[in-house]
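Student: here are the coordinates; sequence isn't available:
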C-alpha cells in the first residue's frame, strides 16, 4: 500500500520542479481559456441549452486531451482533484502538490481575467447547481463524475499494464470529460475541477455553491486514486520515497 510522500522544502527550488510548474501553468491556462471561452461563446450565441452543452463538452474534451499530452513535463494535471488523486497514489509529493494547486488556481484566474478583457466584459459563466438541486445532490454528482475522471487517468495513463491503449490515455481522458459534461452539465455543472470553477467565480465575484466544486471533486479524485492504486495496480517499481520533514 503506497504512502503519501511529503517531499522537502528544497523541492520548490529544483530545476525540474520549476520547469514542471511553468508547464503546468501554461497548460492549465490554455485549458481554462478554451473551456470558459467555449461556455461564454455558447451563452453569447443564444444557442439552445442542449446545443450549448454539446459545444462546451466537445471543447473541453478536445482541449483536455491535447493539454495532457502537451503537459507531459508536469504530468498535465490541469486540475487540483487530479493532483490530489495522484498524491493519494504516491505519485507526487505533498510539497509539489501544494505548488501545483497554487499554480492551477493562478492559471485559471489569469485565463478568466484575460477572457473578460478580450470579450469586452462579457459575463463569465460560473458553475452553480441547477434549480431545485440540493447541495448533497450536487456534491454526489461531482464525486461520481470526478471519480470517473481519475479512474480513467489511472487506468489509461498511470497503470503500467495499460496494454494496447498505451499512448491513448490523454485522448481517452478527454473523452470521459466530455461525456461527463453531457451527463452532468445540466445538473451540477460537471466541473470535476476546483481550478476550472475558481477562475470564473473570482472574475465574476459569484461564489454561489462554490464550495460544492471543491468538496465533490476532491473527494472523488482522492477516492479514485486511493482505490485504483491499492486494489488494481501491480507495481514492479518503487513509488516516491517518503521524507520525514519538509
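Tutor: Yep, it's here. Note that the structure is predicted; figures quoted are calculated from it, not measured. Numbers count the residues shown, from 1 in each chain.

Student: alpha carbons only for contacts and neighbour counts from here, please
Tutor: Will do.

Student: quick one: distance of stretch 228-236 to the chain centre.
Tutor: Centroid separation for stretch 228-236 versus its chain: 22 Å, with Cα atoms, centre = their mean, to the nearest Å.

Student: what does stretch 35-45 give?
Tutor: With Cα atoms, centre = their mean, you get 19 Å for stretch 35-45.

Student: name the nearest residue to residue 100, sequence neighbours excluded.
Tutor: The shortest distance from residue 100 to any non-neighbouring residue, by Cα to Cα, 6 or more residues apart in numbering, is to residue 21 (6.6 Å).

Student: with residue 77 instead?
Tutor: Excluding the flanking residues, the one nearest residue 77 by Cα to Cα, 6+ apart is residue 83, at 6.1 Å.

Student: swap in residue 142?
Tutor: Nearest residue to residue 142, sequence neighbours excluded (Cα to Cα, 6+ apart): residue 216, at 4.7 Å.

Student: what about the one you found, distance to residue 7?
Tutor: 26 Å (Cα to Cα, to the nearest Å).

Student: one more structure, for comparison:
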C-alpha cells in the first residue's frame, strides 16, 4: 500500500531540512563530478568513440566508488539519497514526505548541473557525455532496462538502509549501494547507459543542451524506484507487527 504523505512547509523549511538539502547538493555534486569525469577522462586517454570493455569497467568502478563515498558522507545528515529515484522510492514507503522530497530533487539536480559545469570548465571539454540508448535498442527497451536496474538499486537501499530490521546491515549499506550501481552499469552501460538516476542524467543534458532521450532517464528510474518502494515497503516492512520509524530516512 502506497504511504505517500505531503508534509508541511514548516518541516520542509526547518533548519534541519535545509541542512539535508545542502548535504544532498554537495554529495550529488561530488558523485556526478567523479562519474561524468571518469567518462571524460576515458575519452581523453583514448581515441575510441565508444567505450571498450576496459573503459566500461573503469566507468562502472568510478561510479561505484563515488556513490559509496557520496552515500557515506550524507547518510547521517540527509540519508544519502543522491538520486531522485531513491527519494521517490522512499517516499512511496512513507520514509520521506512529498514536499521534502521535491526539495531533495531540486538539490540533487542542481548538484549535478554544477558538477557538469565545473567539469566543462576544468577539462575544457567541448561536450559533456550524456546518457543515450544504444542504436540497436528501441526507446522502450531502454526504458525497461532502466526500470529493472533502478528497481535493483532502490530495493538494495531498502534492504540495507531503510528496513527497520536491517541490524548490522546498515553499516555496510553504502558499500552495497555502490556495488549494485557498479554492477548495473556493467550490465546496462552498453545498452541504456546504466543511469538509474534522473539527476545523474539531467545535469549532463542541461550543460550539453541535449535532451533528446532524457525522458527515459526520468520515467524509467522513477517507475523502478517506486515499484521497489511499493514491493519492499508493503510486502516486507508492512508485514512486521510493529514498524518503528527509520532514523536514516525520517
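Tutor: That came through, no problem. Quick caveat, the model's predicted, so the values are computed rather than measured.

Student: one step back: give me the buried positions along the helix or strand harbouring the residue nearest to residue 142 of structure 1.
Tutor: Taking DSSP states H and E as the criterion, residue 216 of structure 1 maps to helix 212-231. Residues of helix 212-231 of structure 1 classed as buried: 212-226, 228-229 (neighbour count, 16 or more other Cα atoms under 10 Å).

Student: helices of structure 2, start to end?
Tutor: 9-12, 15-45, 53-75, 84-92, 98-123, 139-157, 173-188, 198-208, 216-230 (DSSP state H).

Student: would a markdown table of the ones you listed with distance to residue 133 of structure 2 be doable?
Tutor: Shown next, in a markdown table, are the helices of structure 2 (distance: least, Cα to Cα, whole Å):
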| stretch | distance to residue 133 of structure 2 |
| --- | --- |
| helix 9-12 | 36 |
| helix 15-45 | 16 |
| helix 53-75 | 15 |
| helix 84-92 | 19 |
| helix 98-123 | 20 |
| helix 139-157 | 6 |
| helix 173-188 | 10 |
| helix 198-208 | 12 |
| helix 216-230 | 9 |
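
Student: mean neighbour count, these: which tops it?
Tutor: Of these, the one with the most neighbours on average (mean count of other Cα atoms under 10 Å) is helix 84-92, at a mean of 29.

Student: which residues of structure 1 does it align to?
Tutor: Using TM-score structural alignment, the residues of structure 1 aligned to helix 84-92 of structure 2 are 80-88.

Student: go on, stretch 178-190 of structure 2?
Tutor: Using TM-score structural alignment, stretch 178-190 of structure 2 corresponds to residues 174-186 of structure 1.

Student: find the nearest non-adjacent residue to the residue most central in space within structure 2, please.
Tutor: Nearest residue to the geometric centre of structure 2 (Cα atoms, centre = their mean): residue 83, 3.1 Å. Closest residue in space to residue 83 of structure 2, ignoring its immediate chain neighbours: residue 197 at 5.4 Å, by Cα to Cα, 6+ apart.

Student: and that neighbour, how many residues sit next to it?
Tutor: 24 (other Cα atoms under 10 Å).

Student: that one reaches residue 85, doesn't it?
Tutor: Yes: using Cα atoms under 8 Å, residue 197 of structure 2 is in contact with residue 85, at 6.2 Å.

Student: so what sits against both of these two?
Tutor: Common contacts of residue 197 of structure 2 and residue 85, defined by Cα atoms under 8 Å, 6 or more residues apart in numbering, comprise 150, 221.

Student: how about the contacts made by residue 176 of structure 2?
Tutor: 156, 160.

Student: quick one: it and residue 74 of structure 2, what's the gap?
Tutor: Taking Cα to Cα as the measure, residue 176 of structure 2 and residue 74 of structure 2 are separated by 16 Å.

Student: next: residue 131 of structure 2.
Tutor: 25 Å.

Student: kindly report the same for residue 144 of structure 2.
Tutor: Between residue 144 of structure 2 and residue 74 of structure 2 the computed distance is 30 Å (Cα to Cα).
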